[in-house]
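Enquirer: I'll drop the sequence and a predicted model, then ask my questions.
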Amino acid sequence: MEYFVEKYGIPGVIGCIDGTHIALQRPTENEHMFFNRKGYHSLNAMIICDHEYKILAVNSQYGGAAHDSFIWKHSDQRKYLEGQYRSSPSRSAWLLGDSGYPLEPWCITPYRSPGEGSSESTFNEVHSKARCVVERTIGILKGRWRILGYGKRGRYKPEKVARIANVCCALHNICITYNISYSPPSIRDDELDHTDLHHTEEASLLRAAQAIRNNIKNSICN
């Protein structure tokens, strides 16, 4: 939290979240579940990291057809953060995610279509700079372990590729801990659709998340 406050002026941040595709050869079962929007078969792995590029959580059990928001919605990490918020709404702890995730009190996302020069636009710029740590983390991970890299096609079944991804994340953290450096080029994933919230309880949580985001925006811009 201290890092994100000191560097970006954003309080309460415990990590950043993003999804990344791990390519596969065409599976023999449930092929449609692995065909992603970019036109190839993959797993869509959810990555949560801290400011030091350490991976705090990885979920690579879903096929490439699954949206980032869907994977997040069904993750243990979201359930935990939601539980923490519901037990103590005043507790300030959340992740930073891009527009592919729903705005929630435990996941802060950018404003949609802010006006040029507006405080919302300023917030989005700061948010983007802070959140790029997860893109950098994914870039280092895939650059170091080429079996996960862009353009590769794993010859194993999806379940084994998911286990390989988990092991690579653990090895990545070991490398970070012992300062084994690697600097791949920056890589960004395609933006995914935002999931609208319709139910009454979800709308209430959305308003709470909007209030949190507005407070952060005001603290940055004032």
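Expert: Yep, it's here.

Enquirer: hey, let's count contacts and neighbours off CA atoms from now on
Expert: Will do.

Enquirer: Where is the longest strand in the protein?
Expert: Using DSSP state E, we find that the single longest strand of the chain is strand 13-23.

Enquirer: Just list what the helix or strand just after that one packs against, helices and strands only.
Expert: Using DSSP states H and E, the next helix or strand after strand 13-23 towards the C-terminus is strand 42-49. Counting contacts by 3 or more Cα pairs under 8 Å, 6 or more residues apart in numbering; DSSP states H and E, strand 42-49 packs against strand 13-23, strand 55-59, helix 68-73, helix 119-144.

Enquirer: let's bring in a second model and compare:
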Amino acid sequence: MEIRGFPDIIGCIDCTHIAIVAPKAEDLEMPGVIFYCRKQYYSLNVQIVCNAKLQILNINARFPGSVHDSAIWQASLVRRHLANEFSENRQQMTYLLGDSGYPLEPWLLTPIANPAINNEREYNRRHKLIRNVIERTNGVLKQRFRSCLKHRTLHYPSERAAKIIYSAAILHNLCIENGNNENVDEDVDVAERNVLRQGRNMRNRIVGNYC
């Protein structure tokens, strides 16, 4: 599959936090503190790979919220599979796109940190446009199954919460296959719309008056 000049792309990858109740602190193997994420709530850090149709190709909901995206990727079976494919056939160009939180690898392309020429800037522009699909996928999944939204919180132990997330991903794919989208990705909270609008107004004021 080719998208915006990127040949043989499989899809895009990113992690998203899904809130859970605070686990028991006395659990020696998985103490509650490791589920406390940088966004200051308890969560599972869920790795998702999706395609251009917003279908979830792979999902991993096993890791606590404090684990970094790149660490989840390093332990991923998807990474192992793509690395093996590359070692067996170095001419094969299948790969994923990920943000700058991931390491650059032949099977995982990331943005160029400091683009110096137009071609590099164009690469980054297209990379960002394509990668938007994973953010939309995460948003649609959470709007479709609102128990996955931050303010809803999954009130279950982490193992059961992970199973609920996997089930939601399967049902999400079935909805897409059956054409049941109904603009679910556009159904955002009114307050969030207002904050976004106000943010744009403030940014435009700075650009107009000070830049």
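Expert: Okay, I see it. Bear in mind that the values here come from a model prediction, so they are computed numbers and not experimental data.

Enquirer: Got a TM-score for the pair?
Expert: In this superposition the chains share a TM-score of 0.83, using TM-score structural alignment, normalised by the length of structure 2; 182 aligned residues with a Cα RMSD of 1.5 Å.

Enquirer: before we move on, the earlier item: let's have the helices and strands packed on strand 42-49 of structure 1 in CSV, adding distance to Cys168 of structure 1 and mean neighbour count.
Expert: CSV is the format used below for those (distance: least, Cα to Cα, whole Å; neighbours: other Cα atoms under 10 Å):
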stretch, distance to Cys168 of structure 1, mean neighbour count
strand 13-23, 12, 25
strand 55-59, 10, 19
helix 68-73, 20, 20
helix 119-144, 8, 20
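
Enquirer: Turn these into CSV, columns for distance to Ser42 of structure 1.
Expert: As requested, those are exported to CSV (distance: least, Cα to Cα, whole Å):
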stretch, distance to Ser42 of structure 1
strand 13-23, 4
strand 55-59, 13
helix 68-73, 13
helix 119-144, 14
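
Enquirer: Check the spacing between the residue lying farthest from the centre of structure 1 and Tyr156 of structure 1 real quick.
Expert: Ranked by distance from the centre of structure 1 (Cα atoms, centre = their mean), the top residue is Thr28, with 28.9 Å. Distance of Thr28 of structure 1 to Tyr156 of structure 1, computed by Cα to Cα, to the nearest Å: 11 Å.

Enquirer: Please apply the same query to Ser88 of structure 1.
Expert: Per Cα to Cα, Ser88 of structure 1 is found 44 Å from Tyr156 of structure 1.

Enquirer: higher neighbour count, those two?
Expert: Higher neighbour count among Ser88 of structure 1 and Tyr156: Tyr156, with 14 against 10, using other Cα atoms under 10 Å.

Enquirer: how many neighbours does Glu105 of structure 2 have?
Expert: 12.

Enquirer: If you could redo that for Lys7 of structure 1, that was the one I meant.
Expert: Neighbours of Lys7 of structure 1 using other Cα under 10 Å come to 11.

Enquirer: buried set for whichever strand or helix holds it?
Expert: Using DSSP H and E, Lys7 of structure 1 sits in helix 2-8. If you call a residue buried by 16 or more other Cα atoms under 10 Å, then helix 2-8 of structure 1 has these buried ones: Tyr3, Phe4.

Enquirer: From Ile164 of structure 1, how far out is the spatially closest residue to Ile140 of structure 1 that is not a sequence neighbour?
Expert: Distances taken as Cα to Cα, 6 or more residues apart in numbering put Pro184 closest to Ile140 of structure 1, at 5.9 Å, once the chain neighbours are dropped. Counting by Cα to Cα, the gap from Pro184 of structure 1 to Ile164 of structure 1 is 20 Å.
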